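Visitor: Give me the fold of what follows.
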Amino acid sequence: MAGDLFGDDAPAGAGDATGPVPLAERLRPRSLADVVGQEHLTGAEGAIGRMVAAGQLSSIILWGPPGTGKTTIARLLAEAVGMRFAPLSAVFSGVADLKKAFADAEKMAAAGKRTLLFVDEIHRFNRAQQDGFLPFVERGTVVLVGATTENPSFALNAALLSRAQVLVLHRLDEAALALLVERAEADVGRSLPVTADARAALIASADGDGRFLLNQVETLFAAAIADPLDAAQLAQFLHRR
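Guide: Predicted coordinates for the structure are as follows:
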């Protein structure tokens, strides 16, 4: 369940820590209820929970650190209300990609299917590109869900912010991260080869990033470790890796 946590049915290769599908991808949640650490948004009283209950989405900006579930929440949100999910990355997309995304959304709207346009790292688009979203958001061609690690007040146009609700995602706390490790162990079918102290140190080292934690867990499962590592051995092993 990571992040992005964060679903689709488990792909082929689940249960094999060294298989072609990364552990973090295999553990992506299958519903909003499976997302850990963001219950203030996804719970019944949270902004996202209320939108789903009403069956009506407004454009939102998901602001939070890496590995907290922004991409997964957006995808599951679309599924929960029966919308088409169209992802873009501002790092890899340009004007042509945006035009195609809007054209596809208009075609789908004409066929009676609404589109949730998810834009990862939306702050990477310049001001003119951000302005390009406005007419499509205003007409309802797309419901825009943007994700950013930067403060939206400084990184996004005021005009775009005025049309979207900013929702803040928290770093995953110790309990949420511990749950991710337990899910990983259940997926692989064995316990993590570390002592209790090393397990606590591993969780602390993630600094609230679920994807980073699961990548470290996968590294440990893939290695041939005969005896459980203590905290010092774990630090040396991961640093060496």
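Visitor: CA atoms for contacts and neighbours, from now on please.
Guide: Fine.
Visitor: Could you check the helix or strand harbouring residue 138 and say which residues are buried?
Guide: Counting by DSSP states H and E, the element that carries residue 138 is helix 134-139. Neighbour counts over helix 134-139 (16 or more other Cα atoms under 10 Å) mark 134, 137 as buried.
Visitor: can you list contacts of that helix?
Guide: 59, 102, 142, 143, 144, 159, 160, 163 (Cα atoms under 8 Å, 6 or more residues apart in numbering).
Visitor: now stretch 85-96
Guide: 75, 78-79, 101, 115-125, 129.
Visitor: what about the helices in this protein?
Guide: With DSSP state H as the criterion, the chain has helices at 23-26, 39-42, 47-54, 70-80, 95-110, 127-131, 134-139, 152-155, 158-161, 174-188, 196-205, 210-222, 231-240.
Visitor: got CSV for the ones you listed, with distance to residue 14 too?
Guide: Output for the helices of the chain, formatted as CSV (distance: least, Cα to Cα, whole Å):
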stretch, distance to residue 14
helix 23-26, 6
helix 39-42, 26
helix 47-54, 29
helix 70-80, 18
helix 95-110, 32
helix 127-131, 39
helix 134-139, 38
helix 152-155, 37
helix 158-161, 40
helix 174-188, 7
helix 196-205, 23
helix 210-222, 12
helix 231-240, 24
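Visitor: Nearest to residue 15, out of the ones you listed?
Guide: The closest of the helices of the chain to residue 15 is helix 174-188. By Cα to Cα, the value is 4.5 Å.
Visitor: Tell me what angle that closest one forms with helix 210-222.
Guide: 40 degrees (axes from the mean of the first three to the mean of the last three Cα atoms, to 10 degrees).
Visitor: Buried ones in helix 174-188, by neighbour count?
Guide: Result for helix 174-188 [16+ other Cα under 10 Å]: buried residues 174, 176, 177, 178, 180, 181, 184, 185, 187, 188.
Visitor: One more, please, to line up against the first structure:
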Amino acid sequence: MVSLFESQASRPLADRLRPAKLDEVVGQGHLFGDDGPITRMIKTGRVPSVILWGPPGCGKTTLARLMADVADMAFEPLSAIFSGVADLRKVFDRAKGRRATGASTLLFIDEIHRFNKAQQDSFLPFVEDGTITLIGATTENPSFELNAALLSRCQVLVLKRLDDPGLDELLVRAEKEMGFELPLSPEARITLRAMADGDGRYLLNLAEELFLLPPSEEGPLGVAELSRIVQKRVPLYDKGDDGHYNLISALHKSVRGSDPDAALYWFNRMLAGGEDPKFLARRITRMAVEDIGLADPQAQQICVGAWEAYERLGSPEGELALAQAVIYLALAPKSNAGYTAYKRSLKVARDTGSLMPPAHILNAPTKLMKEIGYGTGYAYDHDQEDGFSGQNYFPDGMRRQNFYEPVERGFERDLKKRTEYFDRLRRERQKQRGED
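Guide: Below you'll find the predicted structure:
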């Protein structure tokens, strides 16, 4: 027979340190503040259906259990990975039985985004009529992974990755539980927290390995010794999920914000997560044409050149070429004037349908075309003294549009002077021709 002490010892450290009360939850103060959503639920004594969205190891499962305890509800946990409709039906039947006796049921679904649309829809009538209160946990963006109908019936609470003080609090609790301190130097302790990458459960699993080490006569472990003993947590990054889009957005906005250091950080975060460098090459080229444009026409050439260099060099040397392109883009003058002009002109082109070009700029390769006026009145610009005729090139009956508005930065400063010069000449020619 297993004794109580043996049973306790066999439980993982992370499980033994699982909070028993809501005020023991670490790192989620935004949910437990004076006006936090969890605080409001406790005060009212009512737990609504909720989606808990956050990274691994931030306490989603624990929080769901504690919310059930606070509301005095039966806790029914299921994993979407291992459960199906048959399992759900059993839970719904038990919940109906409890409801008949006046008791409530909290159904917790871990990895709820793994359920397909039909499985998610199966919750709806039971959530609607109050048979169950649903708490779903997900590491994926609910906006993309959960049905709109289900989302409309649930409040989404966002849990944060644990910060450094929160991780250190877990280590202090672990040391109190074990009765002795971790055999780490101050620097190694900092490194251990960094290795966990915000995942409290992973941190406690690493700490448990260190607690089992035999005492060393050489003193606390340093950073190098620690790195040999335990493995750093692989960064959270899935090329198809929300994290992918968050990081590329961070890279793009860092470049746009002219911060080469932040841009390099996000660039390398994506590479460290396994991103395809060719995807990054494509995206930085897009940054060149969208956010720099003609303020520095060379930026696009630099990006294409870095892309070609990567394809010729391969990894890891080729990534340096892409990194240099990122630095160049971040420090280049910025203008989205070309991008804005493209979008404006595209909208007008679509809205105006099939308007013909004015007859004077149409070629007339046949006699009939000449007879109906194709090419009549066309002024050959090279024949003008200043090489500019100022004729109208928009469709007849359509007012002249001003799509491109260069900025006073970089090379576009020169282009602005040119557009203003041609605008002035155009007005002079129109006045000479008696046009408005």
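Visitor: sorry, back to before: out of the helices of structure 1, the one nearest residue 16 of structure 1 is which?
Guide: That would be helix 174-188 among the helices of structure 1, by Cα to Cα, at 6.0 Å.
Visitor: residue range for that closest one in structure 2?
Guide: The aligned range for helix 174-188 of structure 1 in structure 2 is 164-178, by TM-score structural alignment.
Visitor: average gap between that stretch and structure 1?
Guide: In the superposition against structure 1, stretch 164-178 of structure 2 averages 0.2 Å from its aligned positions (mean Cα distance after the TM-score superposition for structure 1).
Visitor: contact partners of that stretch?
Guide: Under Cα under 8 Å, 6+ apart, the answer for stretch 164-178 of structure 2 is 13, 17, 26-27, 181-182, 193-194, 198, 200, 203-204, 207, 211.
Visitor: Which residue would you name as the spatial centre of structure 2?
Guide: With distances taken as Cα atoms, centre = their mean, residue 246 lies nearest the centre of structure 2, 1.8 Å away.
Visitor: what's the counterpart of that residue in structure 1?
Guide: Residue 246 of structure 2 maps onto nothing in structure 1, by TM-score structural alignment.
Visitor: by contact count, what packs against the helix or strand residue 246 of structure 2 falls within?
Guide: Using DSSP H and E, residue 246 of structure 2 sits in helix 242-256. On a contact count with 3 or more Cα pairs under 8 Å, 6 or more residues apart in numbering; DSSP states H and E, helix 242-256 of structure 2 meets helix 260-272, helix 277-287, helix 317-331.
Visitor: Which positions in structure 2 sit opposite stretch 24-35 of structure 1 in the alignment?
Guide: Under TM-score structural alignment, the match for stretch 24-35 of structure 1 is residues 14-25.
Visitor: which other residues reach that stretch?
Guide: Stretch 14-25 of structure 2 is contacted by residues 8, 32, 59, 62-63, 66-67, 173-174, 177, 201, 204-205 when judged by Cα under 8 Å, 6+ apart.
Visitor: Dump those residues to CSV, plus distance to residue 253 of structure 2.
Guide: Listed next are those as CSV, based on distance: Cα to Cα, whole Å:
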residue, distance to residue 253 of structure 2
8, 50
32, 32
59, 31
62, 35
63, 34
66, 39
67, 38
173, 39
174, 40
177, 45
201, 32
204, 35
205, 36
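Visitor: For residue 424 of structure 2, state which of those residues is nearest.
Guide: The closest of the contacts of stretch 14-25 of structure 2, once distances to residue 424 of structure 2 are taken by Cα to Cα, is residue 32, at 63.9 Å.
Visitor: check contacts around that closest one.
Guide: 23, 38, 39.
Visitor: Tell me which residue of structure 1 matches up with the second one.
Guide: In other words, residue 38 of structure 2. The pairwise alignment with structure 1 assigns residue 38 of structure 2 to residue 48, based on TM-score structural alignment.
Visitor: Determine the number of other residues adjacent to that match.
Guide: 23 (other Cα atoms under 10 Å).
Visitor: How much space separates the closest residue in space to residue 319 of structure 2 that isn't next to it in sequence from residue 423 of structure 2?
Guide: Nearest residue to residue 319 of structure 2, sequence neighbours excluded (Cα to Cα, 6 or more residues apart in numbering): residue 310, at 6.4 Å. According to Cα to Cα, to the nearest Å, residue 310 of structure 2 and residue 423 of structure 2 sit 43 Å apart.
Visitor: More neighbours: which of those two?
Guide: Remark: of residue 310 of structure 2 and residue 423, residue 310 carries more neighbours, 21 against 13, as counted by other Cα under 10 Å.
Visitor: Would you confirm that the more buried one contacts residue 317?
Guide: Yes: using Cα atoms under 8 Å, residue 310 of structure 2 is in contact with residue 317, at 7.5 Å.
Visitor: will you turn the contacts of residue 32 of structure 2 into CSV that also has distance to residue 429 of structure 2?
Guide: Listed next are the contacts of residue 32 of structure 2 as CSV, based on distance: Cα to Cα, whole Å:
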residue, distance to residue 429 of structure 2
23, 78
38, 71
39, 72
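Visitor: Of those residues, which are still contacts in structure 1?
Guide: Checking the contacts of residue 32 of structure 2 against structure 1 (both residues aligned by TM-score structural alignment, their matches' Cα atoms under 8 Å), the contacts still present are 23, 38, 39.
Visitor: that older thread, what sits against the match of residue 38 of structure 2?
Guide: Applying Cα under 8 Å, 6+ apart, the residues contacting residue 48 of structure 1 are 41, 42, 77.
Visitor: State the distance from whatever residue of structure 2 lines up with the last one to residue 148 of structure 2.
Guide: For residue 77 of structure 1, the aligned position in structure 2 is occupied by residue 67, per TM-score structural alignment. Summarising the geometry, the distance separating residue 67 of structure 2 from residue 148 of structure 2, computed by Cα to Cα, is 24 Å.
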